[in-house]
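1. No letters, just coordinates:
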């Protein structure tokens, strides 16, 4: 049985799900009220580095059931009810965000993109972060 590494899963995700550059994401956030940005890291990690303004924190582990229409309704996140809603996933450097984006893609979400380079690329582009605005 072959093993899949974290890096291999991230590469596979990048082949399946398109990326978006930080400046393009910022432009889209200003125009698209229904755009959902999801930071898939644990809340403690986001508190240390900050995240994209307006991003919601749905950790990768929780995303597996929060986005599932077949689990009890109380387990789901209502923001993930619409499978065609535009969603951008991110983490600090990109790989976990990519894997989160592919998870949503595999679950039937049709309009998912990955923030290229993650929050670090956002910061390097000179864009602002929020430290405790993620919810």
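-> Right, received. Where do you want to start? Worth saying up front: this structure is predicted, and the values here are computed from it rather than measured.
2. Could you use CA atoms for every contact and neighbour count after this?
-> Noted.
3. wait, what's in contact with residue 85?
-> The contact partners of residue 85, taken as CA atoms under 8 Å, 6 or more residues apart in numbering, are 34, 35, 36, 109, 110, 111.
4. quick one: it from residue 92, how far?
-> Here residue 85 is placed at a distance of 23 Å from residue 92 (CA to CA, to the nearest Å).
5. Also residue 13?
-> From residue 13 to residue 92 the distance is 16 Å (CA to CA).
6. hmm, back to that, would you list the buried entries among the contacts of residue 85?
-> 35, 36, 109, 110, 111 (16 or more other CA atoms under 10 Å).
7. ok, second structure coming up, stack it against the first:
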């Protein structure tokens, strides 16, 4: 039976924790090693704005960049440590949930996503970079 995007997001939400923008900001401030990844396509992330110090890796490229068995030229070095705290975001949170679940399946032990994504971050009054 086919599965919809909404069902995939629901499954992801059952398996990885959503955190509020305030909790995400607190975690980032408490641990500078926390990696924040925006999984929107570059054009969408640029239009929405990026959380300061975050990196943009599209959802489609995330499993490639995180795969330790691929050649180094394909990998993102920041994703080598599976115990590093990682927070995933996107515009509204759906893609972020999928990205966080994907990383959890790949062995990341401390991964979460921002409930409401970068839009919620901005609505909370926190800064974004264009």
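-> Nice, I can see it. Just so you know, these numbers come straight off a predicted model, no measurement behind them.
8. Can you calculate the TM-score here?
-> After superposition, the two chains reach a TM-score (TM-score structural alignment, normalised by the length of the second structure) of 0.97; 130 aligned residues with a CA RMSD of 0.8 Å.
9. which residues sit in contact with residue 113 of the second structure?
-> 16, 17, 18, 19, 87, 88, 89, 93, 96, 97, 100.
10. Which residue, neighbours along the chain excluded, lies closest to residue 83 of the first structure?
-> Closest residue in space to residue 83 of the first structure, ignoring its immediate chain neighbours: residue 109 at 4.5 Å, by CA to CA, 6 or more residues apart in numbering.
11. Test my guess that residue 38 of the second structure contacts residue 52.
-> No - Residue 38 of the second structure is not in contact with residue 52 according to CA atoms under 8 Å; the separation is 10.7 Å.
12. ok, now how distant is the residue nearest the centre of the second structure from residue 2 of the second structure?
-> The residue lying closest to the centre of the second structure (CA atoms, centre = their mean) is residue 88, at 1.6 Å. According to CA to CA, residue 88 of the second structure stands 26 Å off from residue 2 of the second structure.
13. Please apply the same query to residue 104 of the second structure.
-> If you go by CA to CA, the gap between residue 104 of the second structure and residue 2 of the second structure works out to 23 Å.
14. Over to residue 15 of the second structure?
-> When distance is defined by CA to CA, residue 15 of the second structure is 20 Å away from residue 2 of the second structure.
15. And the two? Which one has more around it.
-> residue 15 (16 against 4; other CA atoms under 10 Å).
16. That one - nearest residue in space that isn't next to it in sequence?
-> Excluding its sequence neighbours, the residue lying closest to residue 15 of the second structure (CA to CA, 6+ apart) is residue 101, at 6.6 Å.
17. To what extent is the one you found buried, counted in neighbours?
-> 26.
18. cool, residue 10 of the second structure as well?
-> Around residue 10 of the second structure there are 14 residues (other CA under 10 Å).
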